[in-house]
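Chemist: I need the structure of the sequence given here:
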Amino acid sequence: MSYNDRFIRACRGERTDRVPVWYMRQAGRYDPEYRKIKEKYSLLDICRNPELAAEVTMMPVRKLGVDAAILYSDIMNPVMSLGVKFDIVPNVGPVVEEPIRTKRDIERLRPIDVEGDLPHILETIRILDRELDVPLITFAGAPFTIASYLIEGRPSRRYLRTKSLMYGEPELWQLLMDKLGDMVVTYARAHVAAGGKAFQLFDSWVGALSPRDFERCVLPVIRRIFDELADLDIPKIYFPGVSSGELLPSLKGIKADVIGLDWRVPIREGRRRLGGGYAVQGNLDPAVLTGPMAVIEEQAADIIDQGLEQPGFVFNLGHGLFPEASLDKIAALTEFIHRYSARQLQNGAAAKEAERA
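Modeler: The predicted model follows:
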C-alpha cells in the first residue's frame, strides 16, 4: 500500500504536486452512514469502542479522498481523566456535571493518566496506524477552550463566568491554565507514541478574547505547550478558531508548524499577519457548501490561488463541517481541489521554465 504524505510535506513548507486537503469534522452527520451509526451509539460510545472509532475515522478517507485522517474523538475526552464528569448532549454539546469555579474545584483536578483512563483512545490510534495510507491527525482542545466548558458548564456565547475568573482571580486562572496545559502535553505525547502522525490544538473559542487579554492570559500556556512538544518529529498545528484574525500577529514565534485560519481572514492576509515562518491551513466558510458547485469551486479556487503563492498550504474549512453539508458536494470539492491545484502548479512550473529558456 502506497503512503500519501502530501499533507505532511505541505505542513513542513515543502512543495507538493497538488494541494492536500482534509476537513474539520470530516467524520460527521453530513454522511448518511454516520447518521445510522449515531442512531445506535452516542459520540462517547463510539470513542470507547476502538474498532468502531477507527472505522468512523476511516470512512471520510475512503469516501472523500482526503489527504489526512483526523481521529474520531472529542476535545472533552481527556478531562474525564482529570476527574470531571460530563456528557455530550445532542444539539447542545458538552455539559459538565459540576462546573469548575472555585480554588478547591481547580485544585481537585488530577493529572491526566492516558494509559490508565483512556486506553481506548490509544488503541484506536494504533489500529489506524496499521490501517491508514494517509497520515493520522490527533488533537486536543486548548486550555482556554476547555476552560470555557469547565467553567460555564456548557457551550456559551458570552463566556461571562470564564472571563470573570480570568479577570477577577488571575492566580486561579493561571493555576487552571497550568493544569490544562500539562494535560495537553501529556495527552499529545501519548498520541504520538501510539502512532499519531500530526497533532492539532483546537482553540475553538479563543477568538472571544481581545488581543491584549489573549497575550496576557492565554498565549503563555500556548507557547509552553508547543515548546514542550517541539522535540516531537511531527507537524504541529494551532487552530485559534473562529473570529481570531486579530490574534494572528500575537502568534509570531510559537513553535507550531501550521496555523489554521478561519474564513474571515484571506490566506494572503493571514500570512502577512503571521509574519512568515508558518504553513497555513484553511479556510473555506463551511456555509459555502450549502451553495451550488459553481460557487463552491469559485471560492475554493481563490483560496487555492492565494495558498499557492508560497509553499506550505493545506486546504481546509474555516471551521467544522455542518450536518447540512452534502457528501456528494464535499467529495466533488475534494476532487476539484486536487485537480485545480495540480493544474495551477503545473502551469506555474511551465511559466518558470519558459522564463529560464
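
Chemist: hey, let's count contacts and neighbours off CA atoms from now on
Modeler: Noted.

Chemist: got a list of what Tyr278 touches?
Modeler: Gly13, Ala256, Asp257, Val258, Ile259, Arg271, Gly312 (C-alpha atoms under 8 Å, 6 or more residues apart in numbering).

Chemist: again with Val185
Modeler: So Val185 contacts Ile225, Glu228, Leu229 (C-alpha under 8 Å, 6+ apart).

Chemist: hmm, back to that, farthest-separated two in the contacts of Tyr278?
Modeler: The most widely separated members of the contacts of Tyr278, counting by C-alpha to C-alpha, are Ala256 and Arg271 (14.1 Å).

Chemist: buried stuff in stretch 206-218?
Modeler: Val206, Gly207, Ala208, Leu209, Pro211, Phe214, Glu215, Cys217, Val218 (16 or more other C-alpha atoms under 10 Å).

Chemist: including secondary structure and distance to Leu321, could those go into a markdown table?
Modeler: Formatted as a markdown table, these follow (DSSP: H, G, I helix; E, B strand; the rest coil; distance: C-alpha to C-alpha, whole Å):
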| residue | secondary structure | distance to Leu321 |
| --- | --- | --- |
| Val206 | helix | 19 |
| Gly207 | helix | 19 |
| Ala208 | helix | 21 |
| Leu209 | coil | 24 |
| Pro211 | helix | 27 |
| Phe214 | helix | 26 |
| Glu215 | helix | 29 |
| Cys217 | helix | 30 |
| Val218 | coil | 27 |
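
Chemist: closest to Thr57 out of the residues you listed?
Modeler: Checking the buried residues of stretch 206-218 one by one against Thr57 (C-alpha to C-alpha), the nearest turns out to be Val206, at 26.4 Å.

Chemist: quick revisit: closest one of the contacts of Tyr278 to Val84?
Modeler: Ala256 (28.6 Å).

Chemist: residues touching the closest one, list them.
Modeler: Ala256 neighbours (C-alpha under 8 Å, 6+ apart): Phe226, Pro235, Lys236, Ile237, Tyr238, Tyr278.

Chemist: change it to 6 Å
Modeler: Lys236, Ile237 (C-alpha atoms under 6 Å, 6 or more residues apart in numbering).

Chemist: how close does it get to Asp67?
Modeler: 20 Å (C-alpha to C-alpha, to the nearest Å).

Chemist: repeat for Ser210
Modeler: In terms of C-alpha to C-alpha, Ser210 sits 34 Å off from Asp67.

Chemist: next: Val185.
Modeler: Counting by C-alpha to C-alpha, the gap from Val185 to Asp67 is 26 Å.

Chemist: how many neighbours does Arg130 have?
Modeler: Residues lying near Arg130 (other C-alpha atoms under 10 Å) number 9.

Chemist: residues in contact with whatever helix or strand it lives in?
Modeler: Per DSSP states H and E: Arg130 is located in helix 119-131. Here helix 119-131 makes contact (C-alpha under 6 Å, 6+ apart) with Arg48, Pro50, Ala54, Ala194, Gly195.

Chemist: let's see this one next to it:
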Amino acid sequence: MARTDADMTAPLKNDRFLRALRREPTDTTPIWVMRQAGRYLPEYRATRERAGSFMGLAQNPEFACEVTLQPLERFDLDAAILFSDILTIPDAMGLGLSFAQGEGPQFARPVRSAADIARLAVPDMDGELRYVMDAVRLIRRELDGRVPLIGFSGSPWTLACYMVEGHGSRDFATLKAMCWNEPTLAHRLLDTLARSVAAYLRAQAAAGAQALMIFDTWGGLLGPAPFGEFSLRYMSQVVCALQADPVARELPVILFSKGAHLHLVEMAASGCAALGVDWTIDLGDARRAVAGKVALQGNLDPAVLRSNPQVIRREARAVMDSYGNHPGHVFNLGHGITPEVEPEHVKVLVDEVHAYGRQLRAG
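Modeler: I've put the predicted structure just below:
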C-alpha cells in the first residue's frame, strides 16, 4: 500500500512528542489529551450538530478532519489524534452499530455463538473502512507538519467486550463467561480481531499516521492470568504484526490498558514504544517498574480539570515531579477528558506542562 499522500506533506515542525516516545531529550514535556476533540468544546458540538449524528461525524472525512484540528487551534498541543471511534472494526464487520441517546453504543447483532464468530472476517480497509483512511490522509495534509498525527484502534479484548455483550457494561460478564466456558471460541474471536486491528493500523500507517495507539479500555476487568491470556496476548500479536510491516514498523506504538498497572512489566515486553498509564499508580513507581524500557504517557486524573486553575497547576507539577527529569514522558490524562470540563482549564494544563517541563530541564 503506497504512502504517496503522506510523502507530499510538509516536514514536521514539532517533533517533541515523537522524540519523547523514543526516550530522547526534549526541550520540555510534550502533552496531548485523550478525547481532546470532544463535547467539552463548543465548536465540536456545533460540527456534530451539522453532521446530524455521531456516526455522521465520524464517517465523514471532512468533518473528522475539522474536529481533529479544533483543539489545536485553542491549545499548544504536541500531537493530534484522529477523530474516530474504537468500534469502527466491529461496525465494518456488519454488526449493526448505533448510538442511542444517553445509552452509548449498541450492536443489533451481537456475537455469541461459534456460527456468529465463523461469519466474521477481517474488514476491507479500502472498502468498509476507507472513510477512516481518507480522514487520516486529509488530516495529515491539513496539519501541514504542525504536529504528529496519532492513529488508533480499540484492543482485541475491548472490541470483543462490546461485540459479545452487544452494548456497554460495567463488567462485560457475557464475554468473561465465554472465556471460562468456551475458551477456544473466545480465542478464535480474539485472533480474528487481532488480525483485523493489525490490518487497520497498518492501513492508517500507510495513509499517514505517525504514531499508533491501542486502547485496551476494559483490560483492567481481567484478573492477572486472564489478562495475559485474553488481552495482552492479542495486543502483543498486533504489535508483532506491525513490526513485520515495512511502513508501520517505523511508527511508535502506545499501549493503554486502563486499570492494568499491575501488568506494566509484561506490557513493556510486548515490543511497544510506550505505555499509557492511568491515575491509579504513581508515575514514578511506573517509571521504575518499566526500568527505562519504554516511554510512559499519563497520568493526571481527568477530574482534576474540573478543579480551579491553581489546583490544576499543582497537580500537573506533582505528576511531572513524580516522573522526574528523565526522558520518555508524554503528559496526558489517565483517561479521556469529560464533557463538563471548561476549555480554559485545558489551556491552563497545557501551558503549565510546557512551562514546568522547561523548569525541570533547566535543573
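
Chemist: tell me, the helix holding Arg130 of structure 1 lands on which residues of structure 2?
Modeler: The alignment of helix 119-131 of structure 1 onto structure 2 (TM-score structural alignment) covers residues 130-142.

Chemist: and that stretch, how far from structure 1 on average?
Modeler: Superposed on structure 1, stretch 130-142 of structure 2 shows a mean distance to its aligned partners of 1.1 Å (mean C-alpha distance after the TM-score superposition for structure 1).

Chemist: which residue packs closest to the corresponding residue of structure 1 for Gly336 of structure 2, ignoring adjacent ones?
Modeler: Aligned by TM-score structural alignment, Gly336 of structure 2 pairs with Gly320 of structure 1. Nearest residue to Gly320 of structure 1, sequence neighbours excluded (C-alpha to C-alpha, 6 or more residues apart in numbering): Met24, at 4.5 Å.

Chemist: cool, Ala355 of structure 2 as well?
Modeler: Using C-alpha to C-alpha, 6+ apart, the nearest residue to Ala355 of structure 2 is Thr28, at 7.6 Å.

Chemist: distance of the counterpart of that neighbour in structure 1 from Met177 of structure 1?
Modeler: Alignment note (TM-score structural alignment): Thr28 of structure 2 maps to Arg18 of structure 1. Distance of Arg18 of structure 1 to Met177 of structure 1, given as C-alpha to C-alpha: 39 Å.

Chemist: and the contacts of Val185 of structure 1, which are buried?
Modeler: So, by 16+ other C-alpha under 10 Å, the buried ones in these are Ile225, Leu229.

Chemist: picking up where we left off before, and the contacts of helix 119-131 of structure 1, which are buried?
Modeler: Looks like the contacts of helix 119-131 of structure 1 have Arg48, Pro50, Ala54, Ala194, Gly195 buried, using 16+ other C-alpha under 10 Å.

Chemist: now the last one. Nearest residue, chain neighbours left out?
Modeler: Read it as Gly195 of structure 1. Nearest one to Gly195 of structure 1, counting by C-alpha to C-alpha, 6+ apart, is Asp129 at 5.5 Å.

Chemist: can I assume Asn299 of structure 2 sits in a strand?
Modeler: Yes: looking at Asn299 of structure 2 with DSSP: H, G, I helix; E, B strand; the rest coil, it is inside a strand.

Chemist: which position in structure 1 pairs with it?
Modeler: Per TM-score structural alignment, Asn299 of structure 2 is aligned with Asn283.

Chemist: ok, that match touching Trp263?
Modeler: Yes: using C-alpha atoms under 6 Å, Asn283 of structure 1 makes contact with Trp263 at a distance of 4.9 Å.

Chemist: overlap in contacts, the two.
Modeler: Gly318.

Chemist: show me which of those two is the more surrounded one.
Modeler: Using other C-alpha under 10 Å, the more surrounded residue of Asn283 of structure 1 and Trp263 is Asn283, with 26 against 19.

Chemist: can you map out the helices along the stretch 1-150 of structure 1?
Modeler: For the stretch 1-150 of structure 1, the helices defined by DSSP state H, counting those that start in this stretch cover 6-11, 32-40, 43-47, 50-64, 103-107, 114-117, 119-131, 143-152.

Chemist: and stretch 218-231 of structure 2, which stretch of structure 1?
Modeler: Mapped onto structure 1 using TM-score structural alignment, stretch 218-231 of structure 2 spans residues 205-218.

Chemist: distance between the ends of that stretch?
Modeler: Start-to-end, stretch 205-218 of structure 1 (C-alpha to C-alpha) is 12 Å.

Chemist: need the contact partners of it.
Modeler: In this structure, residues lying in contact with stretch 205-218 of structure 1 by C-alpha under 6 Å, 6+ apart are Thr145, Gly241, Val242, Ser243, Ser244, Leu247.

Chemist: residues in contact with the match of Asn299 of structure 2?
Modeler: Leu261, Asp262, Trp263, Asn316, Leu317, Gly318.

Chemist: residues contacting the fifth one?
Modeler: Read that as Leu317 of structure 1. Counting by C-alpha under 6 Å, 6+ apart, the residues that Leu317 of structure 1 touches are Gly282, Asn283, Leu284, Asp285.

Chemist: by neighbours, which of those wins?
Modeler: Using other C-alpha under 10 Å as the neighbour criterion, Gly282 leads these with 28 neighbours.

Chemist: give me the three-state assignment for the closest residue to that residue other than its chain neighbours.
Modeler: Counting by C-alpha to C-alpha, 6+ apart, Gly282 of structure 1 lies nearest to Asn316, which is 4.2 Å off, once chain neighbours are set aside. Local secondary structure at Asn316 of structure 1 is given as strand here, using three-state DSSP.

Chemist: what's the distance between Asn316 of structure 1 and Thr57 of structure 1?
Modeler: Applying C-alpha to C-alpha to Asn316 of structure 1 and Thr57 of structure 1 gives a distance of 17 Å.

Chemist: tell me the buried residues in the helix holding Arg130 of structure 1?
Modeler: Counting neighbours by 16+ other C-alpha under 10 Å, helix 119-131 of structure 1 gives His120, Ile121, Leu122, Glu123, Thr124, Ile125, Arg126, Ile127, Leu128, Asp129 as buried.

Chemist: now stretch 114-126 of structure 2
Modeler: Within stretch 114-126 of structure 2, the residues that count as buried by 16+ other C-alpha under 10 Å are Ile117, Leu120, Ala121, Val122, Pro123, Met125.
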